[in-house]
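J.: how would this look folded up:
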Amino acid sequence: MSKLRVGLLFGGRSGEHEVSIISAKAIANALSSGENSQKYEVTPFYIQKNGVWQAGETAQQVLTSGKPTENDSQTANLWQFPPQAADIDLWFPVLHGPNGEDGTIQGLLTLMQVPFVGSGVLGSAVGMDKIAMKTAFAQAGIPQVKYKAITRDQIWSNPCIFPKLCDEIEASLGYPCFVKPANLGSSVGIAKVRSRQELEAALDNAASYDRRIIVEAGVVAREVECAVLGNDNPKASVIGEITFNSDFYDYETKYTQGKADLFIPASLPKNIVPKIQELAVKAFLAVDGAGLSRVDFFYVEATGEILINEINTFPGFTSTSMYPQLWEKTGISFTELVDQLIQLAIERHSKLEEIEES
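T.: Below you'll find the predicted structure:
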């Protein structure tokens, strides 16, 4: 049997460019190990920060070194793909954040009419936009913290409206609360605020990142996570917990070694674990997820409440990331996990083709 030609797509035009490279390197190693090496032929495709696609020696060099290249003078043209792209049987997009995890690249891969790992356009877009995501969760009846959705125009366009907006946030959510751009990952642009002055500054800052902003009520809770794997009938992993000493789980805490600790499985009451797993699957289906997702929750020990925080349709995938570690503790090794993701992509693509042909 000939090997399946897998296009490993990484890098991208987001603030998580470097993390994407590390994730892709781990996946490439897994696809080249054990039985996977007999099944798959990996071709790396690197998207530079300026959007230019690179293949061949350049892409392999970035993958091997784990370090991005400098942008060249070439401008991005989506209709001038590297010629190797025509030979790909399946795409494995290892892209985090905007222009990779938000439905944009998924739309392009859909037009290519070949299978790809992960959620489609709808699941990726809803899973990326925190406002759309929370709307989907509310419709599905999944408990979550109180929040208020606002736009950049409400913050910047009319100075007379801005004080009233802050009054409404204080009255409905109180302090502390969190201000977040709706469409950025890795805690970029997020601020925890405890006063009117901090709220005004945080709203102004968040508006510089995105035209849609969400403000969430703060909650005293443990932060736990559950991994989901599958398509129409997904399964949930054991539960993991993140602990940290910083004010909240910001970018520096996430990506600085020793700043946060992961506990898998989390020490939780026995009746809480299946509830979190059930809600994780429910959230996955609510956004039309496919392949993989990591679902983050708040567990309020004082009341026993479980509140959903967010879903990540393509979470970090390094060997030390929470998603693969959760499955490792559940009984699926890293190499088995990437194999299953490819098989799920093939299954989903085949079903979509059947629908189109009927």
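J.: Please make it C-alpha for all contacts and neighbour counts, starting now.
T.: Noted.
J.: which residue ranges form the helices in the protein?
T.: Per DSSP state H, the chain carries helices over the ranges 17-31, 36-39, 56-65, 104-112, 121-128, 130-140, 152-156, 161-172, 196-207, 251-255, 272-286, 322-330, 334-357.
J.: these two touch, right, residue 253 and residue 247?
T.: No. Residue 253 sits out of contact with residue 247 when judged by CA atoms under 8 Å, with a separation of 9.5 Å.
J.: neighbour count winner among those two?
T.: More crowded of residue 253 and residue 247, by other CA atoms under 10 Å: residue 253, with 19 against 9.
J.: residue contacts, that one?
T.: Applying CA atoms under 8 Å, 6 or more residues apart in numbering to residue 253 gives the contacts 244, 246, 259, 260.
J.: Closest one of those residues to residue 304?
T.: For the contacts of residue 253, the residue nearest residue 304 by CA to CA is residue 244; the value is 21.3 Å.
J.: For the closest one, give its distance to residue 305.
T.: Distance, residue 244 to residue 305, using CA to CA, to the nearest Å: 21 Å.
J.: returning to that earlier point: pick the most buried one from the helices of the chain.
T.: Neighbour counts (mean count of other CA atoms under 10 Å) averaged over each of those peak at helix 121-128, with a mean of 24.
J.: this one next, for a side-by-side:
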Amino acid sequence: MKTNIYVLCGGKSVEHDISLRSASAIINAIDRKKYNVYPIYITNGGVWCNLGLWENKIESPDELRSISSSTVSLSMGEFLTNILKADEDNLVFPALHGPNGEDGTVQGFLELLNIPYVGNGVLSSSVAMDKVVTKDLLTKYNIPQVKYTSFKLHSWKENEEKSYEEVEKEIGYPCYIKPSNGGSSVGISVARNREELVNSFKEAFLYDSKIIIEAEIVAREMQVSVVGNHNPKASVPGEFIMERPFFDYNAKYIDGKLIPVVPARLTPEITDLVCRTAEKTFKVLNCSGLARVDIFVTDNNEIFVNEINTMPGFTAVSMTPVLWKATDGTTYGELVERLIRLGLERYNERKVLVNKR
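T.: The predicted structure is shown next:
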């Protein structure tokens, strides 16, 4: 009997549309001889919409959109009682990016339901989504990072002037201001003076109640895909030719300005250092399945971990599949199958654990 794979897409996130692109490619790549594919579209309001057994190729991500008048609770109840086939083999592929999907919330729900799923567990998903917590943890393990500080919304509102003075004293200009939780460069801006800093604080706090401020570093950013459970392996590093000071949302997904260079232009020694650092970061954050680690490399060959993404963009031309194709010839379909196997492996290992009081 075929295993049923439920691909979650959309979601309550600013990365909703990116999720649909990733899900479309994943659905098209899943081997229909081995699996039944059921896309589950999650609206911007959080309602789960069953799109039924999907046998054809998806031509446009918009095919996955659906409209529903149901509530979140009722739609999730319908998924559990009428859609999820309790007497068959099931697996969930959360093709969700950002909060309410990549941050451990969905993963926790699936853990409670005792359903195997692709990708990282609750802890690694939630920790990696929070840039401040991630950096604090990596600091403990002496993983190099650029200088940073953070602020919560309530403390900023209590004394805005003090917050700005602290940034100027501890970080200086120019600096980057980011929401602590989020992705795809949404809400991120650079400040070169006090006026820009004030505006950047206001912008970042639109997307999260906690923000992080990082010192600017003159460096190239490498992207490394790490895949595995107990023995994770890093791909070759890749990079993008810089046409902007940093890649905002438009540069990444709309303008088509990104020019990938794979493998990245690094010496063998620095390539090895970048890959080992990516693997160490993956392990420190207790990751499983997959992640993409972004690492800065300066002209002096210093390296600094920027961030880790536990469900990176996963279209056919996204960096993750491109990196593995360049590393060992793995095709997109083979990578999807590998992630499914890793998800089942992790589930089966945890299933035999005995819980005692």
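J.: Closest to the centroid, which residue in the first structure?
T.: In the first structure, the residue lying closest to the centroid (CA atoms, centre = their mean) is residue 312, at 3.3 Å.
J.: Counterpart of that one over in the second structure?
T.: For residue 312 of the first structure, the aligned residue in the second structure is residue 309 (criterion: TM-score structural alignment).
J.: For residue 194 of the second structure, see how far away that match is.
T.: Residue 309 of the second structure is 31 Å from residue 194 of the second structure, where distance means CA to CA.
J.: What of residue 61 of the second structure?
T.: To residue 194 of the second structure, residue 61 of the second structure is 42 Å away according to CA to CA.
J.: so the match of residue 312 of the first structure makes contact with residue 289?
T.: No. If you go by CA under 8 Å, residue 309 of the second structure and residue 289 don't touch, sitting 11.9 Å apart.
J.: Identify the residues contacting the residue nearest to residue 339 of the first structure when sequence neighbours are not counted.
T.: Closest residue in space to residue 339 of the first structure, ignoring its immediate chain neighbours: residue 36 at 7.0 Å, by CA to CA, 6 or more residues apart in numbering. By CA under 8 Å, 6+ apart, the contact set of residue 36 of the first structure is 30, 335, 339.
J.: Make a markdown table from these and add distance to residue 220 of the first structure to it.
T.: Output for the contacts of residue 36 of the first structure, formatted as a markdown table (distance: CA to CA, whole Å):
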| residue | distance to residue 220 of the first structure |
| --- | --- |
| 30 | 38 |
| 335 | 37 |
| 339 | 39 |
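J.: which part of the first structure lines up with stretch 223-233 of the second structure?
T.: Aligned by TM-score structural alignment, stretch 223-233 of the second structure falls on residues 225-235 of the first structure.
J.: Need the distance between the two termini of that stretch.
T.: 14 Å.
J.: List the contacts of residue 342 of the first structure.
T.: 90, 92, 116, 117.
J.: do that again at 10 Å, thanks
T.: The neighbourhood of residue 342 of the first structure, defined by CA atoms under 10 Å, 6 or more residues apart in numbering, consists of 4, 6, 40, 90, 91, 92, 115, 116, 117, 118, 291, 348.
J.: Touching, the second one and residue 43? I think so.
T.: Meaning residue 6 of the first structure. Yes. Between residue 6 of the first structure and residue 43 there is a contact under CA atoms under 10 Å: 6.1 Å.
J.: Cheers, nothing more for now.
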